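S.K.: got a structure for you, letters missing:
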């Protein structure tokens, strides 16, 4: 018998299996890095599976928590033998599409519909729909995916783009691979490649993350045919590099193109200095950055202040990052998960903008790269940028650096920093108090915020710097109100000091108007079906029209935006975020929600079941509400609970719960 469990349920069972005694749900949730509500939802699904398997449900004791019984542990261990999950994992559509792309791009013979149906455990009709999405996704990057009569599906296009897209989608499904749900890591070819890559690693005297080795090994296993690659100026440089010579020794039978590509993946960030252009030549990158900012503005519906500065900083970043997109490099900064989570909603919005932007440049942008873009947007849009400003950084190097090479690298990578000066360790004590963070290529005895890095500023160094920055930002946000009060309290009469302190902390720490404050009970609707997406937008916005929040032209603008730009604000999980930039047609801020039981098609690819309409008179409030909406609607469990509501009062109460949580 097969059992339907997802990855998160598997993680819950793995965690519980380690305990012999009871563990609280709060403790378990903290260990898993998810909310208590998500854990409770997972436990319900696990108990349903246990009932199906004919065994007892998870033991629960008041004030003690939960634990797995021996029979449950044995059952789970039996399903997890030999590195492969024996339960019937249900792939999402995105996961199916990513797997089809990975197995097709460099295959000699693409699987038939029947073979895919059996592998993915879905119907032939479902696979046909998946194949349409595969074709459209690949078309975004100029890759043709076509069906030829009697020959089956074929793939053609620029070889470098095909490689880049392959690495992108390997990264997309890597969590499933590492969990053993997709059993690539047990493939003998992959294990052989891992062995060779580790030997190369030892000869180079470097330590690659296991994930990097795994992804390169999987890429080599999936490469069944050779494709021409246009290296431009990189080919000669790579051939002269020692990494290429070592790769060639361990892979003599690989084509030269494949040896060069493996070398590029192993070089990673060290390829950068050969790939970028001088800052004086970034005109083209400014055009690219302008498009990215325009996508973001259209997405959030506000005009970014001083956007030319943001465009310039993004252009400098793209100048030094575009090669990573082109080559599909997979090494990461190491703290992208923390950046994605803090603030997650900004990361999700930047990711949506980057998705549109990636079509313009013809290469996908992975989550690690989106994390870096989020830093730039976040640094520019911080609420208290006037009070906080750029963070002052002191660089410490072994000896004088007249060309300021490290300073240039730090400026390029970290827009939130202002390097006040570069000094040697002997000069450090003379500059106390001029800076908040020290970045040093030398080991120091220093008690403040301090990152020890190499002078090359590689991926591991960036991780260290970002960790220090995140710790500093957290502490700074907590202390800013108190610091301001301490500076001004001597000018305030004693009897008023308590009131002033409370007002200052309220200004810096109190929540801004949020989604719940703008969502009235009468603005929530539940319907069974609707004929088309235009009617759905009009129906969703109807309460705001009737209440005088918006004029009819606001609805017309939302419809026009969708006609011109497509579903750029589709959040996934069947949720569409409907809004547009106010043109004097928003009279009072408001939010409306419409659920459609049977869904409605927005274009070919998107089946929308929840429509969220946001209209705001203030752009800061607008952006805050959007972030909160994204936070709720990108959580699959929350969306499912909203869709289970059949009455408006239940839907409103559910949204209110989620809004209070966020």
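M.R.: Noted; the coordinates are in hand. All of these numbers come straight from a predicted model, not from anything done at the bench. Residues are numbered from 1 along each chain as shown.
S.K.: C-alpha only now, for contacts and for neighbours.
M.R.: Will do.
S.K.: I'd say residue 68 and residue 18 touch.
M.R.: No - the pair residue 68 / residue 18 is not scored as a contact, 9.2 Å apart, by C-alpha atoms under 8 Å.
S.K.: find residues that contact each of the two.
M.R.: Residues touching both residue 68 and residue 18 (C-alpha atoms under 8 Å, 6 or more residues apart in numbering): there are none.
S.K.: the two: which is more packed in?
M.R.: More crowded of residue 68 and residue 18, by other C-alpha atoms under 10 Å: residue 68, with 24 against 11.
S.K.: so what's the more buried one up against?
M.R.: Taking C-alpha under 8 Å, 6+ apart as the criterion, residue 68 is in contact with 16-17, 19-20, 58-59.
S.K.: okay, one more to line up with it:
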């Protein structure tokens, strides 16, 4: 029997294998750049695999953490040895459908030849029927970006489209599977041709006297490897017309010093392809002379309004200070849209930080970006989603423990004009920061520092905390360092509230109870607060739809799922009609790929009391746009903060196929309710 193990589980085992002592879940999660919930779930999957192999589970001790036993270390060594020797193994990393589709696109979108079902089936180690289904998805994905995937009987699949369109789609999908590539699950980087391209690009990098972030050189090398364009291939670069948001002045690019160095090492490539590589290597160093903007910048404001509208529709709330958010997004899009158009990824670590610190918000903005990408006909990668998430986060309601913007001071020994320009760039790029004062190092005093939560300085200062040293050019590293300081400040605020409250009540606590009460206070201010979802979801609000009801229409399914809330007076019929109207207008817009749909309405006039109801549909019901729904959540809320909090919890409940399959296995409402609570309350 072939047992699959995914990349995250292998990385977790390798991380534990380095340690002989117990490792806390928090420390392990930070090492893996993932959330505690993801780490706990990976451990659960690994233990299931160990159980299959008749091995004990990973050793775990309360307040200490987890560690591998000797038998686990031997098991892992055998697994990796088999993989390195390419021997037949009962364990295999199996690509998901999403990963397979990305591989198919990356390996074929830049080719001029045909790909057959037999070739793809053998290469990806799945059946021809599976590949046939995958190709339907691939054709739909490419169609979104005006790229045609044509099937010709007796020959196979052939992909046709404009070179630039194909390049930006390639860069999007190669970024999506780059983790598999860098971990060796896909052995692209071992190919001699790829190594040759990497060597050439590193020579260019060395001659330019710059250092590119991890992955940039490798992704460009892979693009060169998979492309079959020759010296005479002509591209259709966008010009200064209404067809593009912003485009790069190719003539200016071709006159640049960077292009000259690229031309020196890549004589066999077309001028247009060399220009495209030059745009990637220039990236953030291009000044406004390189750009040809759309005739009017009003288009960026219109697109920003669309983004906000999609977010509000998806989440079901109206954004606080909506106009300010639109203004910030307008500026962001005017500066960033060239990255969408040319498929540029600058290798920033911001995505990792946002995924770790605000995973649920990132997932929501990811869905918004997917819809927005259809409007601009450009794929938007996860790095760009992280930038958008920062803007949305800064304009959302916060609890009293979190401030809207962090008061800051900037220290810089440049001219007044340069200091003001730097201040504007920081505030534009990090909406969480508000700089109230700009001083030189000579003007700065300790008293000044105490007025502000964060001091940002281009000069070295004798400060231990609340201080970020940045470069005068303000690059991605500086961006990340400031965000890290803000996130640490947030954590300190919550910790301070906990300490202050405990100090107030400590005199009234018996000595033997001090430890217990301290734990309760920390628990309240920490991340282990009771789930709002479990408070709003009662046993009477869950329903298992039987096989006899599979003939229902999707409208009937919405009504049945919402009926418990109607019956207990939480909502009226108007709210259900608003939900149905939303689906009619927008489709199943909060649909999860694992068959879960969260439905709610922005019009809350029919909501009298907050509540959540759930209905499982074992055989599924087709919703508009060919979305098959197996689990239907209905959310009604009278409070926007509560609404978003519950929405985030539902995202966690439904964030994996394994969880949804477990919920669908419930044969009655009692079991379904119990399983929902177990998932929601699992820490």
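M.R.: Here it is on my side, so go on. Remember, predicted model here, so these are calculated numbers, not experimental data.
S.K.: related to what we said a few turns ago, compare the contacts of residue 68 of the first structure and tell me which is most surrounded.
M.R.: Neighbour tally across the contacts of residue 68 of the first structure (other C-alpha under 10 Å): the maximum, 20 neighbours, falls on residue 16.
S.K.: contacts for stretch 239-249 of the first structure, please.
M.R.: So stretch 239-249 of the first structure is contacted by 200, 203-204, 238, 254, 259-260, 262-263, 266-267 (C-alpha under 8 Å, 6+ apart).
S.K.: and residue 612 of the second structure, that's in a strand?
M.R.: Yes - judged by DSSP: H, G, I helix; E, B strand; the rest coil, residue 612 of the second structure forms part of a strand.
S.K.: and the counterpart of residue 393 of the first structure in the second structure, how far is that from residue 417 of the second structure?
M.R.: Aligned by TM-score structural alignment, residue 393 of the first structure pairs with residue 408 of the second structure. Separation of residue 408 of the second structure from residue 417 of the second structure (C-alpha to C-alpha, to the nearest Å) stands at 19 Å.
S.K.: let's verify residue 496 of the first structure: helix, strand, or coil?
M.R.: Three-state assignment for residue 496 of the first structure (three-state DSSP): helix.
S.K.: just to revisit the earlier point, which of residue 408 and residue 417 of the second structure has more residues huddled nearby?
M.R.: The residue with more neighbours, out of residue 408 of the second structure and residue 417 and counting by other C-alpha under 10 Å, is residue 408; that gives 20 against 9.
S.K.: so the more buried one sits against residue 434, correct?
M.R.: Yes - using C-alpha under 8 Å, residue 408 of the second structure makes contact with residue 434 at a distance of 5.8 Å.
S.K.: give me the common contacts of those two.
M.R.: By C-alpha under 8 Å, 6+ apart, residue 408 of the second structure and residue 434 have no common neighbours.
S.K.: if we can go back for a sec, a markdown table for the contacts of residue 68 of the first structure, including distance to residue 99 of the first structure and secondary structure?
M.R.: As requested, those are exported to a markdown table (distance: C-alpha to C-alpha, whole Å; DSSP: H, G, I helix; E, B strand; the rest coil):
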| residue | distance to residue 99 of the first structure | secondary structure |
| --- | --- | --- |
| 16 | 30 | helix |
| 17 | 30 | helix |
| 19 | 34 | coil |
| 20 | 37 | coil |
| 58 | 34 | coil |
| 59 | 37 | strand |
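S.K.: need these in JSON lines (columns: distance to residue 531 of the first structure).
M.R.: Below are the contacts of residue 68 of the first structure laid out as JSON lines (distance: C-alpha to C-alpha, whole Å):
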{"residue": "16", "distance to residue 531 of the first structure": "47"}
{"residue": "17", "distance to residue 531 of the first structure": "49"}
{"residue": "19", "distance to residue 531 of the first structure": "52"}
{"residue": "20", "distance to residue 531 of the first structure": "55"}
{"residue": "58", "distance to residue 531 of the first structure": "45"}
{"residue": "59", "distance to residue 531 of the first structure": "48"}
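S.K.: including distance to residue 31 of the first structure, could the contacts of stretch 239-249 of the first structure go into JSON lines?
M.R.: Below are the contacts of stretch 239-249 of the first structure laid out as JSON lines (distance: C-alpha to C-alpha, whole Å):
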{"residue": "200", "distance to residue 31 of the first structure": "35"}
{"residue": "203", "distance to residue 31 of the first structure": "37"}
{"residue": "204", "distance to residue 31 of the first structure": "36"}
{"residue": "238", "distance to residue 31 of the first structure": "43"}
{"residue": "254", "distance to residue 31 of the first structure": "43"}
{"residue": "259", "distance to residue 31 of the first structure": "41"}
{"residue": "260", "distance to residue 31 of the first structure": "41"}
{"residue": "262", "distance to residue 31 of the first structure": "36"}
{"residue": "263", "distance to residue 31 of the first structure": "37"}
{"residue": "266", "distance to residue 31 of the first structure": "33"}
{"residue": "267", "distance to residue 31 of the first structure": "34"}
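S.K.: among those residues, which ones are buried?
M.R.: With neighbours counted by 16 or more other C-alpha atoms under 10 Å, the contacts of stretch 239-249 of the first structure contain buried members at 200, 238, 259-260, 262-263, 266-267.
S.K.: residues near the closest residue in space to residue 639 of the second structure that isn't next to it in sequence, how many?
M.R.: Nearest residue to residue 639 of the second structure, sequence neighbours excluded (C-alpha to C-alpha, 6 or more residues apart in numbering): residue 610, at 8.0 Å. The number of residues packed near residue 610 of the second structure is 18, by other C-alpha under 10 Å.
S.K.: which position in the first structure pairs with residue 610 of the second structure?
M.R.: Per TM-score structural alignment, residue 610 of the second structure is aligned with residue 589.
S.K.: same check, this time on residue 321 of the second structure
M.R.: Aligned counterpart of residue 321 of the second structure in the first structure: residue 306 (TM-score structural alignment).
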